[in-house]
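Engineer: need coordinates for the below:
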Amino acid sequence: MPLHPILVLDQVIDDYRNYIRTEFRAKDPALNAAPELDRPRFLAQEPFFQAHRPFRSGKAWPDLPLDPRLARAMTARTGGAPAYLHQSAAIEELCSPTARPVVVTTGTGSGKTECFLLPVIQNAIEDVARFRQPGLTAILVYPMNALANDQLLRIEQYLEESGFQGAVTVAKYDRGTTQAQREDLRRKPPHILLTNYMMLEYLLVRPADRDGIFANHRCRFLVLDEVHTYRGTLGSNIALLVRRLRTHLQRARQDWRTEVSPHDAPYRFPTLVPVGTSATIKSVSEEAISRQEALRRRDAAVQDFFARLTGVEPATIQVIGEEVEEVQTPPEAQYALQPPAGVSVDVNDSESVHQALCTLAGIDQATPLAEAARQCRLLWDLHHWLIRQPLSITDLVDRVRQTIPGRTDAPLDAVYHEVATALIAGAALPDGTPGALRLRSHRFIRGGWQFHRCLNPACGRLYPLGEAQCSTCGYQTAPLHLCRNCGADYLQLAGDPLEGPLHPFRSGVDEVEWMLYEPSRFETTFADEESEDEPEEETPRARNRRQRNANVPTQMRRRPVLHGSFDPRTLSFSANRTDYPLEVILAPARIRCLCCGGTAGSRNVVAPLSIGTSAALKVLGEGLLGALDLAHRTFTGHDGKERLLIFCDSRQDAAHQARFITFASRYDRMRRNLVRLLEQEGPLTIQRAVELLADRGVRERDNPHVPEAPRQRLSLEERERIRAWEEAPVLDELALSASYRATLINLGLVGVVYEGLHEVVQESGSKVAEALDIDLPALEHLCRCLLDEIRMRGALSRPMLRYHPQHTSCPR
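Structural biologist: Below you'll find the predicted structure:
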């Protein structure tokens, strides 16, 4: 089934909403409900849509100055379609003997990579034919390794499909390049070198690498991909880097074929031609000026920027932008007389899409699908509007009401439904259908949640972005925390409660924290001092209070636990429980829950209710990859691997996100595989489960310790490493982090059975049960609870646990 961008994005956001609701299970039902998550535009802003722009066609691939075999490969790749006009212009300019600097500024999916990649490959092919000697002919610089990896794969595919694999050499120079690989590059420089600006800097300051790789070069092209990212300080550094590179290339060792004919001289000693690629650039607003003037200003701005970056003359820089085909609205296209009501679209049912289009156009339901799409004027108007700029549904509704006479006074909700229906139906049309919408969907989604809660108990509203004051009642808010074990909630305050009012805790400020806990909200109240008029017979409620009070610590980390009352408006505390409306306990630390008594070893058991951007990114990424997998299952020749490109603020942020996704995905993988094994095999011992998980990891080759080259037999050491990698997350969730909510058992995915427990209790438990005044089933339950507690404290006879930092026998 083709990917439907609108519905996929809606589903991903629904998954994200469910993730937030289930990630933190609070004891308070009001927190679990979290009505804010269902509020319109709370979790995600309104989407913006942009229609795929049909670019104007240029020359056929065989008519461009490309090797016939390379042209045939491109013809096969594009299904016989010609190059786009901007591709033709860039290829012809860069393949000419007098090539000038070029900047290609076109949108995503416009094929701008081919604008420089094909000339680079063509130049390398001609170099091989002319000189048959290793040596640089082009350097491609990318802002990120992910882009370089993708381009390397594409170059290798083009070379293989055109028959030049092995003749034209291509290599990467990045952090992963080993010493042996660097020696190979020095000994036999590639024709095409891919790197990033940081590693290009290293290349220039490593004399052995620089002198060896640049020796006898014929470097004609320097490509700067995503050149619009080189701004500010980074842009200044790149500008200096380009000038140093040019100088080093001019001074590089040239001791081979130094005497050449005038015809070969431009190829043996070429002039370096800088090439840049960029997303679509607009230097100014285009509202009040002609298109020609807008293009002139854009070209001047791009020429000035690229000249400063590369040191070439601005007038020599050729700026190549995109040209789109004009969309012609059929003269018979029309709107329905009134915005249709009650129209729903099932994108998996072509008849549902057909009926929706007929209704939108106000035509007979028997009209064929293609003709119905052709006569639906709203589809064509959406094309015109969304090709020019991204617009939200609200923006589109305004356009319809302003430009369509029959919609000027129509109800806003009716027009909104009409536009939304047209977007969904138009995006569901098969390729080639007149008026089919090919949309890009853009949406801003909230991440980095830091939940605060209103201090007013009658309000208690949640604020996911840490807003300091409640917009409903005007009370202050404070950071919300939950017990990892039972879900009891706390509010984090700071200050000296015995000297004056407290205040909400501020992150990054060094001050004493206090965790505000209301025991009465969780049926946990604490006994007052004994009084003379206390009834002789203790009620169940009083007994419950006394027992729980016995478990409340008197201090934490050498600071007292305070009992008293609290005023949520002034944030004042009194040791007298009747001075203020709320009876509370102030805990000076988060190492123990006052509700369930739970702890988390050396870590805090009461944790902030927050979700970082890493968790949000993981959930959203997994949703998108799942949608891509469904869409590609019917694609012939698809390799089964889905790819998602994620842009981060910095290299450090990218590394952090990658580590988190890798770590979290490892646990998700373990849970998924273990559940499948238990469904297939039935109950398993830990040892057998680990063995089967390892066997699956070898079969699927998704365990990092599986050797790269498939072998019939693995060594004992290799099998132990594979099993250890599979066992670690299992033991972590069964024995070390077992009290956390998002674990195998607490998620309800698996259960633990203690083998032989029933038999032992039946055979030997009678005396113990009699002494405890319980029956044997109750004794068995009690034993299971004790064994659970032992397991959850890490007391399992597994050798790997000895090497966990939390284990008492771990080497220090």
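
Engineer: all contacts plus neighbour counts: C-alpha atoms, from now on.
Structural biologist: OK.

Engineer: what strand or helix carries the most centrally placed residue in the chain?
Structural biologist: Against the mean C-alpha coordinate of the chain, by Cα atoms, centre = their mean, the closest residue is residue 617 at 3.5 Å. According to DSSP states H and E, residue 617 maps onto helix 613-632.

Engineer: hey, where'd the helices end up in the stretch 401-550 of the chain?
Structural biologist: Secondary structure of the stretch 401-550 of the chain, counting by DSSP state H, counting those that start in this stretch: helices at 412-427, 540-551.

Engineer: list the buried residues of the first one.
Structural biologist: By neighbour count, and taking 16 or more other Cα atoms under 10 Å as the criterion, the buried residues in helix 412-427 are 412, 414-427.

Engineer: tell me which strands and helices the helix holding residue 617 is in contact with?
Structural biologist: The contact analysis (3 or more Cα pairs under 8 Å, 6 or more residues apart in numbering; DSSP states H and E) places helix 613-632 against helix 5-23, helix 651-681.

Engineer: please generate a structure for the following sequence too, so the two can be compared:
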Amino acid sequence: GPFFNHRHGNGVDRHQPLPSAKSPFTTAAVDVRDPRLKQHVDELVARGEQSPEPWLALNPLFARGGAIGDLVTEGLLHPECERIFRPKSDFSDRGARAITLHKHQREAVEAARTGLSYVLTTGSGSGKSLAYIIPIVDRVLRMPERTSGVKAIIVYPMNALANSQVGELEKFLRYGYATGGEPVTFARYTGQEKGEEREQILRDPPDILLTNYVMLELVLTRPEERRRLVQAAQGLQFLVLDELHTYGGRQGADVAMLVRRVRDACQSPDLQCVGTSAPIASDGTADDQRNVVAQVASQIFRAPVTADRVIGETLDRATLGDPSDVAGLTVDVRRGGARGDYDALASSALATRIESTFGLDEEPETGRIVRQQPARVRESAARLAAQTACTVDECEQAIRATLLAGSSVRHPETHRPLFAFRLHHFFSKGDTVYVSIEPQDRRHVTSTYQVAVPGDADKALMPLVFCRECGQEYLVVARTDDHGTVRYRPRRDRDASGGDEANGYLYVSADQPWPADPLAEGRFPESWLADEQVLDRLRKYQPRLVRVDVSGAESPDGLLAAYVPSPFRFCLRCKVSYEQSRGSDFAKLATLDAEGRSSAVSVISAAIVRSLKQLPADELDEDARKLLTFATIGRTPACRPDISTTSCRSRSCEVPCTGR
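Structural biologist: Okay, the predicted model is just below:
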């Protein structure tokens, strides 16, 4: 099912309305007729099986590495960097103050000055982009001759990342400077550019080129672009691979070969390669992880990357209280959460407990502060309740209130909120309903995938589908001949259809069973009849009476049922009929575990947007009431990830295929 990651930093609890939007969407297509089955489905929804509580994680506080001005004073950066790297709002804004770097960003600046390749492997929200942008800009500014030409190429795995970076670079490198007076130029060249924009880049190559790895390969192979862009990149200084962890398997080998070709084509034997990555290895200590990253990076870059040049994040605690202070925790819970300004909150026991629960942990071997695994608020509240003798509901409300208060107050110097948290919300389509082959009033009902009734291995469990018109249930089965005994086994490919009599459905009904003479009792749809007889072309699709025992085998003493061969042509209860004999039965029969993923994302997204619009004006800025969603889409039939881009015959792509 869909996964939503809600970044949260200014006091809005956004996950509350989402479960109520998802559950009706999933269950609306399944109108269950049988009362016992309907009760079972309603209980699943009530328990939150499809929309469980989200996981919460705090963005940690990173150790400070000094302001840009401090690095200029120390000679680590060119003086113009202090003017460039300032928060700015528009082209006329020169910025009031220079930004302050994290420690790992400073370490990246120091690593870049050595001229050796390095990797920055830190978590989300850690400012990895600045860790290579600042050294690149500094290198360009320090070059003795400000000649035109590409000094750095930044490679992104997706165009969306390149597009986002263009906006950020514009704020630093263009805002505050007169048009044409920018000290460092940049341009995006990903295949999205048309006409004059593309020609301008080829005519006057920028200092920094943003692209994707497929487009970079094309630049090396297309004669015109190789002549103009590659020639302009002779002596290339930097090659950055953003999101290095996305290049695995064959794709990783392709990118590794691309790095070698770029180095040779640009005649840059001393090319400095830079990688940014989420943590690639999770086992062992931080030193063990750095060694693994160094080995991978060395293979991709074809340049030695030692463990000391794998830069990780250094974390600090934002809170100062005692998380084990039971008396302080109890007071904070009793009054509905910790309160006060930044300093008061940071010193409270509950805020410190929250940071330890959702934000920070200590590495057992070294005592080093590392990120805590995401946790659920309700479960954390239960543990807090056991210590404070307060109720779970009181503790949960206090945790929520403290999180919201911490996201509203800001540090007087850095302007960072005490708590900036994210909700990882997973929505499950769930499993379908399974029943045993027994009378409706006493059959076993479950929604957990199993092959037999627990405690009774002789009773097989069959998945159900439901008529979209009346809600009649059908057992989804495969019919097989087991040494002369016909058996019905559970079939998981419920959408498969195409006239194969081995695939079908069992109809079981106590109040409206399938009769021995359905024609005489008027059980066929009118579209099936001509001159009061079943049409010849439809005879092979007629349901046939069978008796099936609890194990799924046909037996004279078994339960009376009707076997309906696939494809499903009409409902044996409401007589709604379908003319098509090919394709999927999905449009005819509904299940709880089959839904349109894109439709689900649309419904959930609409619920989020509605909740944002309904917030009071003082709770969230208007420009923050936005939602960004990503949805995976399939390749066009012509796209083949197993062939090179240059030999791809597809003509439907607007931009080069990235194999994703």
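
Engineer: and the TM-score between them?
Structural biologist: The TM-score (TM-score structural alignment, normalised by the length of the second structure) is 0.73; 577 aligned residues with a Cα RMSD of 4.4 Å.

Engineer: now tabulate the helices of the stretch 401-550 of the first structure in CSV and tack on distance to residue 440 of the first structure.
Structural biologist: Listed next are these as CSV, based on distance: least, Cα to Cα, whole Å:
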stretch, distance to residue 440 of the first structure
helix 412-427, 10
helix 540-551, 57
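
Engineer: what's the closest of those helices to residue 639 of the first structure?
Structural biologist: Proximity to residue 639 of the first structure, assessed across the helices of the stretch 401-550 of the first structure by Cα to Cα, is greatest for helix 412-427 (25.5 Å).

Engineer: how far does that closest one sit from the chain's center?
Structural biologist: Taking Cα atoms, centre = their mean, to the nearest Å, one finds helix 412-427 of the first structure lying 29 Å from the centre of the chain it belongs to.

Engineer: quick one: work out the angle between it and helix 5-23.
Structural biologist: Here helix 412-427 of the first structure points in a direction 110 degrees away from that of helix 5-23 (axes from the mean of the first three to the mean of the last three Cα atoms, to 10 degrees).

Engineer: just name the most buried of the helices and strands packed on helix 613-632 of the first structure.
Structural biologist: Most buried of these, by mean neighbour count (mean count of other Cα atoms under 10 Å): helix 5-23, with a mean of 17.

Engineer: can you get me a residue count around residue 267 of the first structure?
Structural biologist: Residues lying near residue 267 of the first structure (other Cα atoms under 10 Å) number 20.

Engineer: so what's it up against?
Structural biologist: Going by Cα atoms under 8 Å, 6 or more residues apart in numbering, residue 267 of the first structure touches 127, 218.

Engineer: now name the helix or strand holding it.
Structural biologist: Using DSSP H and E, residue 267 of the first structure maps to helix 265-268.

Engineer: quick one: distance of the helix or strand that comes right after that helix to the chain centre.
Structural biologist: The helix or strand immediately downstream of helix 265-268 of the first structure is strand 273-278, counting by DSSP H and E. Distance of strand 273-278 of the first structure from the chain centroid (Cα atoms, centre = their mean) equals 29 Å.

Engineer: same for strand 273-278 of the first structure, what does it pack against?
Structural biologist: Against strand 273-278 of the first structure (3+ Cα pairs under 8 Å, 6+ apart) you get strand 102-105, helix 112-131, strand 221-224.

Engineer: contacts for the helix or strand following it?
Structural biologist: Using DSSP H and E, the helix or strand that follows strand 273-278 of the first structure in sequence is helix 291-310. By Cα under 8 Å, 6+ apart, the residues outside helix 291-310 of the first structure that reach it are 103, 235-236, 238-239, 242-243, 274, 276, 281-284, 286, 312-315, 317-319.

Engineer: so helix 291-310 of the first structure versus strand 273-278, what angle?
Structural biologist: Using the same axes, to 10 degrees: helix 291-310 of the first structure against strand 273-278 is 120 degrees.

Engineer: helix 291-310 of the first structure: how far from the chain's middle?
Structural biologist: Offset of helix 291-310 of the first structure from its chain centre (Cα atoms, centre = their mean): 34 Å.

Engineer: pull out the buried positions in it.
Structural biologist: By neighbour count with 16+ other Cα under 10 Å, helix 291-310 of the first structure contains the buried residues 294-295, 298-310.
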